[in-house]
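K.L.:
After the sequence you'll find the predicted model.
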Amino acid sequence: MAGCAGLAMFAAAGAAEARTQIRIVGSSTVYPFTTAVAEQFKRSYPQFSAPIVESTGTGGGIKLFCSGVGEQYPDFVNASRRIKASEVKACQANGVTGIIEIQIGIDGLTIAQARSGKFASLSELDVYKALAATPFGKKNTYKTWNQVNPKLPNIKIEVLGPPPTSGTRDAFNDLYMLKGCETNPSMVALKKSDENKHKTICTKVREDGPYVEAGENDNLIVQKLAANPNTLGIFGYSYLEENADKIKDVPINGVVANYETIASYKYPASRPLYIYGKAQHMKAVRGMREFLAEYTKDTTWGKGGYLTRRGLVASPDAVRQKNRQVASAATPLNPADVK
């Protein structure tokens, strides 16, 4: 009822009186792409105010997005992972029942080092053993990388990574920690018998120093990596490409991170990126439909579009076409399809 009342007041107030700008929160990874779209949107549609885009992290952004319907709540949320079923339920509980899901492109979740860094390659198992609090159920005592794997450099383990509220942290768990953990058959068996214990053993990172939560400012991680050749950092491919003069990737299983390997999903840590819109705000907030139209143009997110020049990897043609149709019709996702 609260959501319905909020929507009624929002619509009744009129766009000019309620809120004159689109408001977007969420992922720091998607932030530079959505900011670029917001700037082009203002040029393409001068009759609308420039959208406000905030970098809050995926988890924090979805929480704000799902808090209700009305002018005080965001219209869109950027996400570096797919929305969870529990988050959809939280949205519904607060009256947010029309969630428009758009996959905007693909990203590679990279592990980066300074240009002078000494890492030739890492595996998911290496990363898991170095950073898990209890790798395979035993307390982590590794201090240097060569203790993890004799083929790795004799360097103190120090990795700058995202906080728990970040969608990048969720993606890191899925793409690195779980993959490394489940190289052990007993961990695969544990998932069937005790899912909570499996999750703790496989995804809980150590808190004794080697893993440093670096917040949502990926540019700050870049600066720290450039200043310390022995430190590694975790962030999206666009930041790696943008700062190629300062940092380089650590290949994963010998596969380097570049446009081609990420687009083909050959890069082991490739992941889709999203933006979610609030269908119930479409009539009340001027420009939302036009903003989605700008985002889903081939000159924006297609191969050679202006977002690819900023490091976004374009989704395959069929995926872009499907998502363009969803955006054009403002079709809400089916909650039953979300895990």
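P.N.:
Ah, there it is. Numbers count the residues shown, from 1 in each chain.
K.L.:
all contacts plus neighbour counts: C-alpha atoms, from now on.
P.N.:
OK.
K.L.:
separation between the residue most central in space within the chain and Leu178?
P.N.:
When C-alpha atoms, centre = their mean is applied to the chain, the residue found nearest the centroid is Ser80 (1.7 Å). Distance of Ser80 to Leu178, given as C-alpha to C-alpha, to the nearest Å: 18 Å.
K.L.:
can you check Thr261 too?
P.N.:
Thr261 sits at a distance of 21 Å from Leu178 (criterion: C-alpha to C-alpha).
K.L.:
When these two are compared, which one has more neighbours?
P.N.:
Leu178 (21 against 17; other C-alpha atoms under 10 Å).
K.L.:
Shouldn't that one be within a helix?
P.N.:
Yes - assessed by DSSP: H, G, I helix; E, B strand; the rest coil, Leu178 belongs to a helix.
K.L.:
Quick check: closest non-adjacent residue to it.
P.N.:
Excluding the flanking residues, the one nearest Leu178 by C-alpha to C-alpha, 6 or more residues apart in numbering is Cys202, at 5.6 Å.
K.L.:
and if you look at Thr296?
P.N.:
Arg324 is the one closest to Thr296 (C-alpha to C-alpha, 6+ apart), at 5.6 Å.
K.L.:
what about versus this one:
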Amino acid sequence: MKLSKIALSAMLVLGTCSIANARDQIRIVGSSTVYPFSSYVAEELGVTTKFKTPVVESTGSGGGFKLFCQGEDLNTPDISNASRPMKEKEFALCNENGVKEIIGAMIGYDGIAFAQSSDNEDLDLTKKQLFLAVAKEIPVNGKLVANPYTKWSQIDSSLPDREIIIYGPPTSSGTRDAFEELVMQAASKNDPVYKAAQKEGKFKGYKVIRNDGVYVPSGENDNLIVQKLEKNKVAFGIFGYSFLAENQDKIKASKIEGALPTPKTIGDGSYPISRSLYFYVKKSHMEKIPAIKAYMDLFMSDKMIGNEGVLKTIGLIPMSDELRQNVQKSVLSYTLLTSEMVKTKKVIK
């Protein structure tokens, strides 16, 4: 009996050690847009400190939050990257599952590029034209009808007589969330036909994208969209500016409302499809996995996200000095996210 108890105790100790050893490495999930920046910081942490290089997975912002909010135990991710703020329903899910201490960090800005093969002629589109290309239902003669447009010239005679095909992010993507809000909702929310349909109970939403093969959900790997644009010169792709910056020898952006996505236009907001980028941390995991604090310190450093930071060279658009300093102070003092901050889409008080 004594030997059995000793053997059982030894097995428990070994099991505990195995779990600890399995989680001495940070696990990060979330946005494909934030993935290149997060991966760079992860690699730098592995090279310059005693800690192992974190594992970074590209699951999309929505998919990342689902995993992140599953619970507090160490089988769940420590950090979730996002190309949009955490939603109220995601914050509620986290709380329901015991994830009640979350630190939110803004890292900078990104623009959503609407790009095509660099062999094509330049194009300037309005948000309304983009909306009419991708919406499932559009207003025609005072009624909402299934989107009939198959060519850009059908939307506006000034546009190319070219088939509409768009490779874009799936529903789990923060880039898609941002595109739906910044383009589709912005272009249609004041339309009288939509307002009338809403009153009659026939309204399906400003942000419902067509599913007839014109818009092609293309997964969370934005590099695959770039590759598709090289092969299909008729098509357009929707993805973050950083992927455009890395592939300017192959693809080019269309102007939106007369503006091209550049570090300047994204940073000052004159490019109309710009958004903020984030990561979110489970505070309870910080005590169990010391590398998380080191990762946060490194990511929040001027070396990474400053005006001359290394992440700028791979496509991140820096914040203003004042905002960056306020964010750094908030994150590195481990300020916890509140329901009010989530509601107002902020990560600092």
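P.N.:
Great, that's in hand. Note that this is a predicted model, so its numbers are computed, not measured.
K.L.:
Got a TM-score for the pair?
P.N.:
Remark: TM-score between the superposed chains equals 0.91 [TM-score structural alignment, normalised by the length of structure 1]; 325 aligned residues with a C-alpha RMSD of 1.9 Å.
K.L.:
quick one on the thing from earlier: what about the residue nearest to Leu178 of structure 1, how many residues nearby?
P.N.:
Other residues close to Cys202 of structure 1 by other C-alpha under 10 Å number 28.
K.L.:
Structure 1: which residue goes with Ile209 of structure 2?
P.N.:
Alignment of Ile209 of structure 2 against structure 1 is given by TM-score structural alignment, with Val205 as its counterpart.
K.L.:
Correct me if wrong: its match contacts Ala130.
P.N.:
No - contact criterion C-alpha atoms under 8 Å: Val205 of structure 1 and Ala130 do not qualify, at 9.2 Å.
K.L.:
neighbour count winner among these two?
P.N.:
Ala130 (29 against 22).
K.L.:
From Ser242 of structure 2, how far out is the counterpart of Ile262 of structure 1 in structure 2?
P.N.:
In structure 2, the residue paired with Ile262 of structure 1 is Ile266, using TM-score structural alignment. To Ser242 of structure 2, Ile266 of structure 2 is 12 Å away according to C-alpha to C-alpha.
K.L.:
Mind telling me what element Val216 of structure 2 is part of?
P.N.:
strand 215-217 (DSSP states H and E).
K.L.:
Centre of the chain to that strand, how far?
P.N.:
Relative to the chain's own centre, strand 215-217 of structure 2 is displaced by 17 Å; criterion: C-alpha atoms, centre = their mean, to the nearest Å.
K.L.:
Check which residues of the following helix or strand past it are buried.
P.N.:
Once the chain leaves strand 215-217 of structure 2, the next helix or strand it forms, by DSSP H and E, is helix 222-231. Neighbour-count burial for helix 222-231 of structure 2 flags Asp222, Asn223, Ile225, Val226, Lys228, Leu229, Glu230 (criterion: 16 or more other C-alpha atoms under 10 Å).
K.L.:
quick one: the residue nearest to Leu178 of structure 1 and Gln321 of structure 1, what's the gap?
P.N.:
When Cys202 of structure 1 is compared with Gln321 of structure 1 (using C-alpha to C-alpha), they lie 37 Å apart.
K.L.:
Same question for Ala329 of structure 1.
P.N.:
The gap separating Ala329 of structure 1 from Gln321 of structure 1 is 12 Å, by C-alpha to C-alpha.
K.L.:
circling back: what's the matching residue for the residue nearest to Thr296 of structure 1 over in structure 2?
P.N.:
Using TM-score structural alignment, the equivalent of Arg324 of structure 1 in structure 2 is Gln328.
K.L.:
isn't that match right up against Phe299?
P.N.:
No - Gln328 of structure 2 is beyond contact range of Phe299, at 9.6 Å (criterion: C-alpha under 8 Å).
K.L.:
picking up where we left off before, redo the buried residues of helix 222-231 of structure 2 as a markdown table? Include distance to Val310 of structure 2.
P.N.:
Listed next are the buried residues of helix 222-231 of structure 2 as a markdown table, based on distance: C-alpha to C-alpha, whole Å:
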| residue | distance to Val310 of structure 2 |
| --- | --- |
| Asp222 | 21 |
| Asn223 | 21 |
| Ile225 | 25 |
| Val226 | 23 |
| Lys228 | 29 |
| Leu229 | 28 |
| Glu230 | 28 |
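K.L.:
quick check, nearest of those residues to Val342 of structure 2?
P.N.:
Using C-alpha to C-alpha, Asp222 is the member of those that lies nearest Val342 of structure 2, at 27.3 Å.
K.L.:
can you tell me which residues contact the counterpart of the closest one in structure 1?
P.N.:
With TM-score structural alignment as the criterion, Asp222 of structure 2 lines up with Asp218 in structure 1. Applying C-alpha atoms under 8 Å, 6 or more residues apart in numbering to Asp218 of structure 1 gives the contacts Ser28, Phe235, Tyr239.
K.L.:
Could you measure from Asp218 of structure 1 over to Phe235 of structure 1?
P.N.:
Distance of Asp218 of structure 1 to Phe235 of structure 1, computed by C-alpha to C-alpha: 7 Å.
K.L.:
Also Val37 of structure 1?
P.N.:
21 Å.
K.L.:
which one of the two has more residues nearby?
P.N.:
The neighbour comparison of Val37 of structure 1 against Phe235 (other C-alpha under 10 Å) goes to Phe235, with 27 against 22.
K.L.:
and the counterpart of Val37 of structure 1 in structure 2, what does it touch?
P.N.:
Residue pairing (TM-score structural alignment): Val37 of structure 1 is matched to Val41 of structure 2. By C-alpha under 8 Å, 6+ apart, Val41 of structure 2 lies in contact with Tyr295, Leu298, Phe299, Met304.
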